[in-house]
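My questions concern the predicted model and sequence given below.
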Amino acid sequence: MSSSTQDLIPQLQLGNTFGALFIGVIIATMLFGLTNVQAFFYFQAHKGTGITFNKLAVLWLWILDALHMFLIVHCIYYYLVTNYANISALTIIVWSFKLQIIIDVLIVYGVHVLYAYRIWLVAKGRSRALPITVGIIVILASGVAISMIWAVYQCRMFSDLVKIEWSTYLTLATVTFVDLVIASSLCYLLATSRTGFSNTDSIITKFMAYIINTGCLTSICSMTAVITCAAMPNNFVFLGVEFLLAKLYVNSFLALLNARSYLQPTTDTNNNSSDMHMRHAVYRPELNIKASQDEESQGSRKNTFKHSGDEVMHITRSAVPHRPIEVTVETNSFSSV
């Protein structure tokens, strides 16, 4: 063993360096398991809707998340197994560590783009100033992430990461700011969609709670990485926290997609046929006309929260009110919001 390696051994604290990365990978595997559960639940809930944009988005995020999981596991395996007791190898940044940062950025800003797209859809029929502003902010924020990737790829040793702390602070602070903009924009659009009906307003309130909670969770993770990097720049605790960031973003978006299935009451539908026919013996317009008007008004506002593959019911009534009529219900799928 060389004298330089002997001098390095007393200074190397495996507990708060590669031990912190190992703990981060363990927690990341748990979150990846949760990603699998949520993706499976989404595909099961929408298995009869064909190929939709949301399904492709979920599949793409799952592939990126699985690739990110593979890279961080390879990183830990390289340092703790392949180069076990090889102290000199622990100071060099392996290729999988650098590549996982690129995948991390693709996941985070991919989720931001998907949120911006949902804001665009929810704002349909209103002013486009808010969704356009959010889209511009997301695009500008991606430039900050690209600068961080460039700075990391200039580093060869872990000691070089201390020199580019500015990129870590700037990127994570930008991510937190974008989270705040997206969450506040969605909450504003939902709050202005209140109808006055207790059931609809209750669903809107629950959606807002989902958005705030998921946005706070990712923002807390980003700020924790910033704080640990500033307080402990000479260890890898902040890197272990960053391993969790991509997993939290994927789970937050999947949770929002599945939120309607959690919140909406289940209804009995016939999935084997595109048309449903309901026959009523007697139709009394004096009792049902006001209720039908309320239902149509409420239904038009509920379309804001429908996802891909949801079904809308159109009721066709006979013009003769004094005899039994046939009510035909047609189910059509439409694009998600």
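Alright, I've got the coordinates. Numbering: from 1, shown residues only.

contacts and neighbour counts: CA atoms only from here.
Will do.

name the helices or strands packed onto the longest strand seen in the chain?
As assigned by DSSP state E, the longest strand anywhere in the chain is strand 326-333. Strand 326-333 sits against strand 275-279, strand 311-316, with contacts defined as 3 or more Cα pairs under 8 Å, 6 or more residues apart in numbering; DSSP states H and E.

Next up, a structure to set beside the first:
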Amino acid sequence: MPATVVSPPDPTIGAMLIGSILGAVAYGFTASQGYMYYTRSLKEPLPIRLFVFATWLFDTANTAFMTHMQYHYFLNNYANPAAFMTPVWSLVAMVLLTAVVSFMVRAMFIRSVYQMSYQNPVPAIILGLLSSFNLVCGVIATVKFLGIEDGDFQNIKVFVYLDFVSAIAADISVAAALLVYLRSHKGASVKTQSMLQKLQMYIIGTGSLTVVIAVVALITFAAMPHKFVFLTPFMIWSKFYTNALLSSLNTAKRANDAVVSVSLNNVTTPRYPGQLAGSNNTQSGQITTGPEITIQRITESDEDLKASYPLGKGL
């Protein structure tokens, strides 16, 4: 009986494995941020905590599907390169979950824009429409992925482009709106101004990361649509959305923490009631001179700082 000739696998399938490893590492950072949030936000309203938990849960499911995808291709279909030509259901589910996670994270930041604009609905509506369009593109791309056979990506290229481009446009718009409103607000204290500046840096950092990842995925898919290189940035994409939300929540939580200041002033105070400071009485123990310790609890409650909280003033 003639031996069966197995064609060699595409050399870029390693990008899928690299994406899984990087995705697992990124999920570790996300889990750490989530632990920090839930141990420090016991007083947060329940709807907020549930919404954040749902976002983290979707990202966790995304990571589980990523693991299943690796098992399907590299173990169940070992020495079967043809299996890579058809997307497994877990890969298709990752496309949908990434769209859902990005939509939920943007919704939180759009609410912050709404609060910082003094509840002006126009900016929030515009940003919401952009984000909703990206969600629709993600759902359509998911459906189109289900119909792929023999690695034919020609019929879905337009929808993949729309998914990436709409995500880039929505992320840039939301980040720009947050920066504009944060810069227009002036805190009442140095502490407030400092924390607003830190929030701006977090927005620039986390927002630029999601945009850069989307741009890299878009370029690699456009240049090599029949290769697997674009999967490396795509598989870590949702992790950076979730991490952007949790890290900004933790930063804003620290911004709202109380500041305790201790002032030490050398004053002359009587040891016993009724003794007057500066008395000429020389009896031992009646007059003492020492530091007076004053503890003052200062709480940053500026409306500008509250509005900068990505969840606004509460649901």
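Nice, I can see it. Values in this document were obtained by computation on a predicted structure and should not be read as measured data.

and residue 152 of structure 1, which of the helices and strands packed on strand 326-333 of structure 1 is closest to it?
strand 311-316 (47.5 Å; Cα to Cα).

Sort out which residues of the closest one are buried, please.
residue 311 (16 or more other Cα atoms under 10 Å).

Next: stretch 161-173 of structure 1.
161, 165, 167, 168, 169, 170, 171, 172, 173.

quick one: contacts of that stretch?
144-145, 147-148, 151-152, 155, 222-223, 225-226, 229, 233-234 (Cα atoms under 8 Å, 6 or more residues apart in numbering).

Helices - which of the residues you listed land there?
144, 145, 147, 148, 151, 152, 222, 223, 225, 226, 229 (DSSP state H).

on that earlier part again, just the contacts of stretch 161-173 of structure 1 now: which is nearest residue 305 of structure 1?
Of all these, residue 305 of structure 1 sits closest to residue 222, with 28.5 Å by Cα to Cα.

Let me know whether the closest one touches residue 178 as I believe.
No - using Cα atoms under 8 Å, residue 222 of structure 1 makes no contact with residue 178, being 11.4 Å away.

out of these two, which sits in the busier spot?
Counted by other Cα atoms under 10 Å, residue 222 of structure 1 and residue 178 do not tie: residue 222 has more neighbours, with 23 against 20.

hmm, back to that, need the buried residues of stretch 161-173 of structure 1 in CSV with secondary structure, can you?
What follows is those, written out as CSV (DSSP: H, G, I helix; E, B strand; the rest coil):
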residue, secondary structure
161, helix
165, helix
167, helix
168, helix
169, helix
170, helix
171, helix
172, helix
173, helix
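
For the longest strand of structure 1, which residues meet the burial criterion?
By 16+ other Cα under 10 Å, the buried positions in strand 326-333 of structure 1 come out as 326, 327, 328, 329, 330, 331.

And the helices in the stretch 1-150 of structure 2?
For the stretch 1-150 of structure 2, the helices defined by DSSP state H, counting those that start in this stretch occupy 14-40, 46-71, 89-116, 121-146.

quick one: which of the helices and strands packed on strand 326-333 of structure 1 is nearest residue 127 of structure 1?
Nearest to residue 127 of structure 1, of those and by Cα to Cα, is strand 311-316 at 25.4 Å.

which other residues reach that closest one?
327, 328, 329, 330, 331, 332, 333, 334.

Mind putting those residues into JSON lines with distance to residue 138 of structure 1?
Shown next, in JSON lines, are the contacts of strand 311-316 of structure 1 (distance: Cα to Cα, whole Å):
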{"residue": "327", "distance to residue 138 of structure 1": "47"}
{"residue": "328", "distance to residue 138 of structure 1": "45"}
{"residue": "329", "distance to residue 138 of structure 1": "42"}
{"residue": "330", "distance to residue 138 of structure 1": "39"}
{"residue": "331", "distance to residue 138 of structure 1": "36"}
{"residue": "332", "distance to residue 138 of structure 1": "33"}
{"residue": "333", "distance to residue 138 of structure 1": "30"}
{"residue": "334", "distance to residue 138 of structure 1": "27"}
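
Of the residues you listed, which is the nearest to residue 191 of structure 1?
Here the nearest of those to residue 191 of structure 1, counting by Cα to Cα, is residue 334; it sits at 23.5 Å.

follow-up on the earlier one: by how many degrees do the longest strand of structure 1 and strand 311-316 diverge?
150 degrees (axes from the mean of the first three to the mean of the last three Cα atoms, to 10 degrees).

Figure out how far strand 326-333 of structure 1 is from the centre of its chain.
33 Å (Cα atoms, centre = their mean, to the nearest Å).

How about stretch 150-166 of structure 1?
Centroid displacement of stretch 150-166 of structure 1 relative to its chain, using Cα atoms, centre = their mean, is 29 Å.
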